[in-house]
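J.: Pasting a predicted model and its sequence here:
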Amino acid sequence: MKILLYFEGLSVIGKSGIGRALAHQKRALSSVGIQYTLDPSSEDYDILHVNTYGPNSARMVAKAKRLGKKIIYHAHSTEEDFRNSFVGSNKLAPIVKKWLVHLYSQADCLITPTPYSRELLKSYGLTQPIAAISNGIDLQRYYPNKEKEAAFREYFSLPEEQKVIISVGLFFERKGIIDFVEIARQMPEYTFIWFGDVPMYSIPRNIRKIVKHDHPKNVIFPGYIEGEVIEGGYSAADLFFFPSYEETEGIVVLEALASRQKVLLRDIPVYSGWMKDGCNCYMGRSNQEFITLIKQMTSEQLPDVTEAGFKTAQGKSIMEIGRELKSVYQDMLDEPV
């Protein structure tokens, strides 16, 4: 069995969750002994596994069909999570949905990260098999580490007693960045750090304004940072706060869980079945609820559910994802042509 993993525009979106998903796929396949290639010119493969949605991805699918190859489309994106992102995204969303449905309908099988996103795809009228497989998490990378935690505090010049709230994501309205800043404005005694980046020209003016200058002094936008600073931040912070309005999974949530960090989420449908309020995280629905929960969680007024959160992350380890992908691949190859 050999898989062609295809990813278009890695230099542009490689830092996004989809980019990390590709890295996880490569490790997952290696962990279960599946051979793969990233070479789009290769014809020596059994299954094309496509992660992206541009014109080159469409051409790869057409070529695979001519060669008689099996095709999996990894449905990372939906109309719902395209909205409230880039400039003009809401106007383009219906067109994007039609394009996604066109691409996805070419595949023999779809993979999507959660049961929630699987139901969205079914509501689009897609009828082929759809497997819900997490994007996975590299557990060991996010284990608490004193040296990484020290690097995080040193990078931001944070005294030990300073309470720190972190989030990770692109500068999209749907990620909850407006609420994040407004909550920080009402909690000046905390430092709020939002890791992530996106070209400023690509986002609406109100979001650019927030990121560039219209935020209180206790909010930091350090941009895209990888390595020990952000990995240390996941465990060194007092809370991971992710107020996103729409996700197909949220790899950053898994990263926080693997770090044994306290996690505060917006109560949205994507978490149904794997994240539960008061069991492995806490959830809120409004800014006032979030403010109350932040105070309670950082002052130990609520039960600590981080160990249950860690166990949730364990169930989505790279090796587990490898086994699930292998099962889908094998089922496809066993199907008669």
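T.: Looks like it came in fine.
J.: contacts and neighbour counts: CA atoms only from here.
T.: OK.
J.: ok, which stretches of the chain are strands?
T.: Applying DSSP state E to the chain gives strands spanning 2-6, 35-37, 47-50, 70-74, 109-112, 130-132, 164-168, 191-195, 219-223, 239-242, 263-266, 282-284.
J.: Adding mean neighbour count and distance to Gly19, write the ones you listed out as TSV.
T.: Below are these laid out as TSV (neighbours: other C-alpha atoms under 10 Å; distance: least, C-alpha to C-alpha, whole Å):
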stretch	mean neighbour count	distance to Gly19
strand 2-6	20	11
strand 35-37	17	16
strand 47-50	24	12
strand 70-74	24	12
strand 109-112	24	15
strand 130-132	20	18
strand 164-168	24	15
strand 191-195	23	16
strand 219-223	16	17
strand 239-242	25	19
strand 263-266	23	23
strand 282-284	21	27
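J.: how about CSV for those, with distance to Leu333 added?
T.: Listed next are the strands of the chain as CSV, based on distance: least, C-alpha to C-alpha, whole Å:
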stretch, distance to Leu333
strand 2-6, 11
strand 35-37, 15
strand 47-50, 8
strand 70-74, 8
strand 109-112, 11
strand 130-132, 15
strand 164-168, 38
strand 191-195, 41
strand 219-223, 43
strand 239-242, 39
strand 263-266, 39
strand 282-284, 41
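J.: closest to Lys98 out of those?
T.: strand 70-74 (15.3 Å; C-alpha to C-alpha).
J.: let's bring in a second model and compare:
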Amino acid sequence: MKTMMLKTDMHVHSKYSKRPSEWVLRKLGAAESYTEPTELYRIARDRGMNLVTITDHNSIGGALEIAHLPGTFISEEVTSYFPEDGCKAHVLVYDITESQHQEISLIRKNIYDLVKYLRDQDLLHAIAHPLFPINDRLTPQHVEKFLVLFNILEANGARDVLQNQFITNLVKGLTKEKLEELADMHNLEPCGKAPWKKQLISGSDDHSSLTIATTYTQVECDLDDKNSFLREIAAGRAVPGGEASEPKTLAHNIYSIAFQYYKQKFSLDRFVEGEVLTKFIDQVMSPCPAGVEPDAGFVDRLKGLFHNSRKGRFFKAEPQNLQEMLQMEARKVILNNSAMYRLVKDPSPPPIQKPEVWFRFVNKMSETVLKASADKALDKLSTGNFFDLFHMLGSAGSLYTMLSPYLVAWAVFANGRNMVRNCKLHFAPDNKSVSKPEVRMGHFTDTLHEINGVALTLNMQIDIARKNEIPLTMITCGPENGKPGVKHFKAVGEFGLPEYQEIKLYYPPLMEMIDYCYENNFTHIHSATPGPIGLAALAIARVLKLPIYGTYHTALPQYASLITGDPNMEDLGWKYIVWYYDQMDKIYVPSRATGAELAEKGISKNKIKFYERGIDIDRFHPRNRNGFYNSHFNLDDSVTKLLYVGRVSKEKNLPFLAETFKEMRRENDKLHLIVVGDGPYLKEMKQVLQGENATFTGYLQGNDLEQAYASADVFVFPSTTDTFGNAILEAQASGVPVVVSDEGGPRENCVSGKTGFIVPSHDAAAFKEVVLKLASDPELRKQMGLDARDYMQRHSFESKYMELWESYGRAA
């Protein structure tokens, strides 16, 4: 007998689905769908569906409107609840009568009563999107109950591919024994002769008509009718077809529903036919199927983002405000992008292109708003004009409005992925590779490309992660160096600090970063900066519902005060630092003193975690002592070489070092100060030490830096603001005794009296005393150098970083 393949979209909505689940649509007052049932029918048939049904929420109104058309049957999506805890579930019920719909409406709020009725009536039914937490109460235990209650489960076309893959693998692995165990555990009765053999179906779950029939269920039948089709499903011979969705698709649908709402509410068809911007939005949001010309004229009324402008008023002059600037920028983007312009000229591109095209458009517009807002805000901040910052809130609100559908979509899909992770742990408790918390880290920083201790540490972390096959990705903006394990984003803009032009703040492309983190399935976010990129990290963690850890490694409040000369900036800086780091789930600090300072400022001690940092003890080694200064700077062994390595800036307390060194020279003219590094204080420091025994090498790297350390006699580090001080460890590993301040983190990396000396901060007399003592006693220097090297043997960078990585899993 000749057979045929029948296809049906088993989950699709029309205008009879009223209440939206997305808050952004509820905020607008929009309905869940505006699709006309007859249009839905036509689109489905045009896209190859042999049969058409409509599954509106708790309504058969849409299905009844097309019931007279060939190849249809009446269905609905029933909202039900677990009475014990209020967890919401959606049940798809097919081929029902009006009287059955009425009876379902009376008992639907109790899922057990509902399932009993459907079994008694022998109605084909399925649990919709079984891993989607509709009201955030879904747990793996509810999924266990679904497996007992339902013989048919849906692989939902509007959900993440990971959800559908997991549910497919779960039902494939279900055995008779396991199902009986679940039934006994939950005191539930399975149904059918072989209830452990589950059937999967699929539907688009479309609400906007953009994705109708992109996902479907297909069966091989000998007759082209609904009864044969449904019978094959009940017999377990159906095959899901089509593609799963992604956040961009859901966001595009939300925009489209909002478009249809405004178009209907304001009769927008009468405005601006043919203008590039409005026609583009018309086309990209059009609910019409491929090959059908949509009505022209959607004026961008999405909450005032682009205000109403009648024909003849577009782009006539230079933009006077943010809205006019957006209009002009939008037109440029469309005209300069072939895919977008094709939508204006060609109304029938494949529907699958539209979500990506719209994402690129909104991304470009959001970057325009972000750059304009950030430029003005930082300019006001840098000039102390704080009150004018309030005027920027309108721009921030516009940006939030513009992005809200994407933020909602990413959050919805993140919830689904978290549910998959929980179910993997729950359903495979004996599998150690699964039961151990998974860690895939996106580590955000704005200092990767600079020359400082933080950048050095982060680059070493990348190398160790790659060596040990650790799933770490460093995420940053700024100059790209091509280093594996690093994702560089092109900055939207940048801002140079007036007092510190060598430091630039980069504005991160937020949407691209969120999309990247979602696509790479990161499980954890780490922020190494409270700057703009750190703010992006915080936003991403919140949107994707991921734990976020932070590292506090720079005393920014103190730096702000020292750099600007304004003590009020320190108070302001602390307010911001406390606000930012209080958002973290864990805060890693490189010294106990730093942790105590954060706690004193108001951050919970329970969040603060001390971690020991290390260095490459094979690279920094006493064997590198080779007369480096003699060969490069004509400094022989007759002078005692005092070394400083780091940023040459006032916040490192270098004015104190310069003045104290001049005093020490009066007592020992064989002292020679060597400053390795660069920075804003370099020129002034050279002037202060003009005529003194001082050498400024500039930046040193590689072998030169290693030899510079090992060839010195004493390392001096007067900073009171450093939270750690890599240079302290590098000097000691090179066999050089150190002199450090008793404020900040470096003091914790020196054993006073053994590997060096800790002296009171800003105490010139104490500082002079220990330096002169070391300068006059070569044997003491030698012994302290040996002890320093021995002390550093336990500070291997790799071992310390592996301990840190293990702590991420424990914190999870």
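T.: Done, it's in. Just so you know, these numbers come straight off a predicted model, no measurement behind them.
J.: what stretch of the first structure lies opposite the top strand by length along the second structure in the alignment?
T.: Ranked by residue count and defined by DSSP E, the top strand of the second structure is strand 72-81. On the first structure, no counterpart of strand 72-81 of the second structure exists by TM-score structural alignment.
J.: closest one to Gly14 of the first structure among the strands of the first structure?
T.: Taking C-alpha to C-alpha, strand 2-6 is the member of those nearest to Gly14 of the first structure, at 12.5 Å.
J.: Where does that closest one end up in the second structure?
T.: Counting by TM-score structural alignment, strand 2-6 of the first structure lines up with residues 440-444 of the second structure.
J.: circling back to that earlier point, tell me the first helix or strand C-terminal of the longest strand of the second structure.
T.: strand 88-94 (DSSP states H and E).
J.: who does that following strand touch, helix- and strand-wise?
T.: strand 72-81, strand 125-127 (3 or more C-alpha pairs under 8 Å, 6 or more residues apart in numbering; DSSP states H and E).
J.: what's the closest of those to Leu407 of the second structure?
T.: The nearest among these, by C-alpha to C-alpha, is strand 72-81 at 25.3 Å.
J.: And the strands of the first structure: which comes nearest Ala150 of the first structure?
T.: Ranking the strands of the first structure by proximity to Ala150 of the first structure (C-alpha to C-alpha) places strand 164-168 first, at 13.6 Å.
J.: Off-centre distance for that closest one?
T.: Using C-alpha atoms, centre = their mean, to the nearest Å, the mean C-alpha position of strand 164-168 of the first structure is found 15 Å from that of the whole chain.
J.: quick one: the one residue sitting closest to the centre of the second structure from Thr523 of the second structure, how far?
T.: The second structure has Ile540 as the residue nearest its centroid, 3.2 Å off, counting by C-alpha atoms, centre = their mean. Separation of Ile540 of the second structure from Thr523 of the second structure (C-alpha to C-alpha, to the nearest Å): 11 Å.
J.: Same question for Gly691 of the second structure.
T.: Counting by C-alpha to C-alpha, the gap from Gly691 of the second structure to Thr523 of the second structure is 57 Å.
J.: neighbour-wise, which of those two wins?
T.: In this view Gly691 of the second structure and Thr523 are compared by other C-alpha atoms under 10 Å, and Thr523 has more residues nearby, 23 against 8.
J.: OK, contacts around the aligned partner of the more buried one in the first structure?
T.: Aligned by TM-score structural alignment, Thr523 of the second structure pairs with Asp46 of the first structure. Listed by C-alpha atoms under 8 Å, 6 or more residues apart in numbering, the contact set of Asp46 of the first structure reads Met1, Lys2, Ile3, Leu4, Lys69, Lys70, Leu333.
J.: and with 6 Å instead?
T.: Lys2, Ile3, Lys69 (C-alpha atoms under 6 Å, 6 or more residues apart in numbering).
J.: neighbours around the counterpart of Lys15 of the first structure in the second structure, how many?
T.: Here Lys15 of the first structure is matched to Ile451 in the second structure, going by TM-score structural alignment. For Ile451 of the second structure, the number of neighbouring residues by other C-alpha under 10 Å comes to 16.
J.: how near is Ser638 of the second structure to Ser338 of the second structure?
T.: 71 Å.
J.: And Asp742 of the second structure, by the same measure?
T.: For Asp742 of the second structure relative to Ser338 of the second structure (C-alpha to C-alpha), the value is 62 Å.
J.: Please apply the same query to Val739 of the second structure.
T.: Relative to Ser338 of the second structure, and taking C-alpha to C-alpha, Val739 of the second structure is found at 63 Å.
J.: Also Gln165 of the second structure?
T.: Distance from Gln165 of the second structure to Ser338 of the second structure, by C-alpha to C-alpha: 35 Å.
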